[in-house]
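> Take a look and give me a structure for this.
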Amino acid sequence: MSEARTPVFSVRNLWKVFGPKAERVPGSELAELPAAELRERTGCTAAVRDVSFDVEKGEVFVVMGLSGSGKSTLVRCLTRLIEPTSGTLAIDGEDVLAMDTHRLRELRRHRAAMVFQHFGLLPHRTVLDNVAYGLEIQGLGKAERRAKAAELVEKVGLAGLEDRRPSQLSGGQQQRVGLARALAVDPSVLLFDEPFSALDPLIRREMQDEVVRLHREEGRTMVFITHDLSEALRLGTRIALMRDGGIVQLGTPEEIVGSPADDYVREFVRDVPREQVLTVATAMRPPTAGESESGPALRPRATVSEAIEAVSRSGGPVARVMDDGRLLGVVDHACLLDVVAGTGEGIAAREVTV
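Down below sits the predicted model:
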């Protein structure tokens, strides 16, 4: 964490075990068993296995994994839609596991709004009234909630469709209604559970663009569940990659692609175009005499792909990596291609904190 501020979510040693006498598994020798052996010996499945992480205010925290990895169970544990078996869980410093029914209702209605893959829209209500539904539950007057809902309908790109029913909308439009409905209660965090996986590729891309735009404009904290690596890399500030209920690696997209934690992660990211994810901060080196005064300037977070284009276009030997007028280093064709090929020193050794 950059400062000593309270995370939006703080999760420590969280377990969710399904099966008979599930509570006996965490903290015992059974916890060390592989998934198949645990099922065979106890009849239990550890869907979430000793997971710890913080979600910082304003970040898009992506939980990614294949089907059965535990990611959807994990996001449901955050608001106790599924009850954790053991561990600690807090939102804004408040113990979620100690919340009574009233506090849990408040958490789900006001503080952590879910956006699901299956939109859950009310078929007999219009777009406007679907968006206003959460505000109605909160007791807001009709005129006020419809006015706020109208603003959000426009924000998510559905202006002019306020009076349509869900059956009259495309899948992408329905998902926009679901997003607007979640935003209407002004939650401190949005929880997305594979919201776009049922959409056509082009519509899915549009919805990803919408999430990027909303995050850029509002800076709202988001927890995003997906099985799609390209979606995770595109949206995530940080990514937690899950396997068999546990987190295999937690890091930035650049760290996941540039420094895989093990062979599983390495195989996962094998086909990712490294030059589109890794930045010049990964590739740069100290300047030699004369290199600090010439060449195009790049921001530290420019991708390697952008740097290759800039160096080629300039016709010079190097590009300078600059931050607020300060020279951090230079990149040339050799070090850029080194990073693309994966033969460099790796992010942990080369990246400079900016």
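> Every contact and neighbour count from this point should use C-alpha atoms.
Will do.
> For burial, what's the neighbour tally of Glu231?
Around Glu231 sit 18 other residues, with neighbours defined as other Cα atoms under 10 Å.
> residues contacting it?
Applying Cα atoms under 8 Å, 6 or more residues apart in numbering to Glu231 gives the contacts Gln208.
> Quick check: which element contains it?
helix 229-235 (DSSP states H and E).
> And that helix, what's buried?
229, 231-233, 235 (16 or more other Cα atoms under 10 Å).
> Also this sequence, please, to line up against the first:
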Amino acid sequence: MLSIFVETSCNRYNRDECEFCHVYEPLMEHPVSEWHLTVQQAQVMADKIQNVEALNSLAQQEINLTGGEASQNPDIVEISKVFQSVTPHVCLHTNLDILSKKSQRWQRLVELMERDVRIDITLYPTAWERSQKYFLEEMLKLQSKLIVNVVFESLADLQNQIGLLLNFFQNKSFIHVTELLQSYAEKVAILIEKHPNCDEKLFTVIMGDTEAFANKPEYIFGISLLPAFSIDKNGYREMTSLPFPRDRYLIGCPAARGSIDIMTVQQNGEMTPCCDVGNLKCQPKFGNILQDSPKEIMGKMEGSMKILASGISKNHENIKSGRAGEQVEEGIPPYCS
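You can find the predicted model right below:
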């Protein structure tokens, strides 16, 4: 999958069209026009993707448009058209925290769904009743597929979010979706009752055989459970997750082993072979899709893979010697393995 950042603004507080930013300090000094990926930049990216085999292969799996809040980009519909010229599999991720159906953000999402761009969401309990629940109901009328990210800080938090989804779908005709969610709910309930302070290993054992998708021709539903992390004052992710504070949460890096399964493309064109939204801070870059030629990109990919392998080897040594969490000179996050 290619994950492409198309918008810097998060709309965390405004919930609609932001005109200034008081959340992310570096944005304050820049005009709004610089927050958005442009159609011209998207076209440059699309052309490069088609001329770099590794990127084109990932694109044929899926191109995910993200941010920030991707629906904030005023040109997102035209941008999606550009990427649909590369692959029919284009999706957009949104927080679905929208003021009203008159919102430009909602109108863009409607047009995207009409163009067969799948809209996925992250569930936010604080926004569920005021907006997400209503607009998810509207989305059911416009698309027959959905993936929901559930970011949880504790087992109780996970139970609550699964409950929100289960209650929502129980009154619908998608029995296969409610059956899947009921399975999740039952297993989380067992954990809370019998193992409230379980570690990640036990959580994985109990939840491990649960399907991620409920797939029927009339509706495809997917759910992704993601543990939350604290971020330190320097913007780095902690070694342990909030729900499982006793366990180091390590991320396997296929790129260090010669396989690229995902590529994140930042708005400035820099590429990282993982789901780096800015808090992983992995230094080796796999080229700049806006600035580098296809040949240069391939060369930087090869060189960065070697750097990743070297840094991850040192991470393993640090973990074994009791120095887990130390930064290595290659700039590889200490939890990458």
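> Give me the TM-score for these two chains.
With the length set by TM-score structural alignment, normalised by the length of structure 2, the two chains reach a TM-score of 0.36; 211 aligned residues with a Cα RMSD of 6.6 Å.
> can you give me the helices in the stretch 151-300 of structure 1?
Per DSSP state H, counting those that start in this stretch, the stretch 151-300 of structure 1 carries helices over the ranges 171-184, 201-218, 229-235, 253-258, 263-268, 280-283.
> now the strands for structure 2?
Listed in chain order, the strands of structure 2 (DSSP state E) span 2-7, 63-67, 90-94, 118-122, 145-152, 213-216, 219-227, 229-231, 237-241, 263-265, 271-272.
> between those strands, which gets nearest to Leu112 of structure 2?
For Leu112 of structure 2, the closest of these is strand 118-122, at 7.7 Å, according to Cα to Cα.
> So what touches that closest one?
With contact meaning Cα under 8 Å, 6+ apart, strand 118-122 of structure 2 is reached by 90-96, 109, 112-113, 143, 145-151.
> List the residues that contact Thr298 of structure 1.
You called it Thr, but residue 298 of structure 1 is Leu. 307, 319-322.
> out of the helices of the stretch 151-300 of structure 1, which comes closest to Trp15 of structure 1?
Shortest distance between Trp15 of structure 1 and the helices of the stretch 151-300 of structure 1, using Cα to Cα, is found for helix 263-268: 22.0 Å.
> how about the closest one: buried residues?
Within helix 263-268 of structure 1, the residues that qualify as buried by neighbour count (16+ other Cα under 10 Å) are 265, 268.
> got it, and stretch 298-318 of structure 2?
By 16+ other Cα under 10 Å, the buried positions in stretch 298-318 of structure 2 come out as 298, 300-301, 304-305, 307-312, 314-316, 318.
> ok, of those, which one's closest to Glu78 of structure 2?
Here the nearest of these to Glu78 of structure 2, counting by Cα to Cα, is Met298; it sits at 28.2 Å.
> if I look at the closest one, how far off is Asn56 of structure 2?
Distance from Met298 of structure 2 to Asn56 of structure 2, counting by Cα to Cα, to the nearest Å: 12 Å.
> Between its first and last residues, how far does stretch 281-297 of structure 1 reach?
With Cα to Cα applied, stretch 281-297 of structure 1 spans 13 Å between its terminal residues.
> Need the nearest residue in space to Asp95 of structure 1, chain neighbours excluded.
The shortest distance from Asp95 of structure 1 to any non-neighbouring residue, by Cα to Cα, 6 or more residues apart in numbering, is to Leu89 (6.1 Å).
> again, but for Val318 of structure 1
In space, Val318 of structure 1 comes closest to Asp332 once its chain neighbours are excluded; the distance is 4.5 Å by Cα to Cα, 6+ apart.
> ok, now Gln84 of structure 2?
In space, Gln84 of structure 2 is closest to Val90, 6.4 Å off (Cα to Cα, 6+ apart).
> And the residue nearest to Lys142 of structure 1 when sequence neighbours are not counted, which helix or strand is it part of?
Spatial nearest neighbour of Lys142 of structure 1, excluding adjacent residues (Cα to Cα, 6+ apart): Glu136 at 7.5 Å. Assessed by DSSP H and E, Glu136 of structure 1 sits inside helix 133-137.
> One more: Val330 of structure 1?
Using DSSP H and E, Val330 of structure 1 maps to strand 326-332.
> Return the set of buried residues in that strand.
Within strand 326-332 of structure 1, judged by 16+ other Cα under 10 Å, the buried ones are 327-332.
> Save those as JSON lines, and put in distance to Thr101 of structure 1 too.
Converted to JSON lines, these look like this (distance: Cα to Cα, whole Å):
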{"residue": "Leu327", "distance to Thr101 of structure 1": "55"}
{"residue": "Leu328", "distance to Thr101 of structure 1": "53"}
{"residue": "Gly329", "distance to Thr101 of structure 1": "55"}
{"residue": "Val330", "distance to Thr101 of structure 1": "57"}
{"residue": "Val331", "distance to Thr101 of structure 1": "57"}
{"residue": "Asp332", "distance to Thr101 of structure 1": "60"}
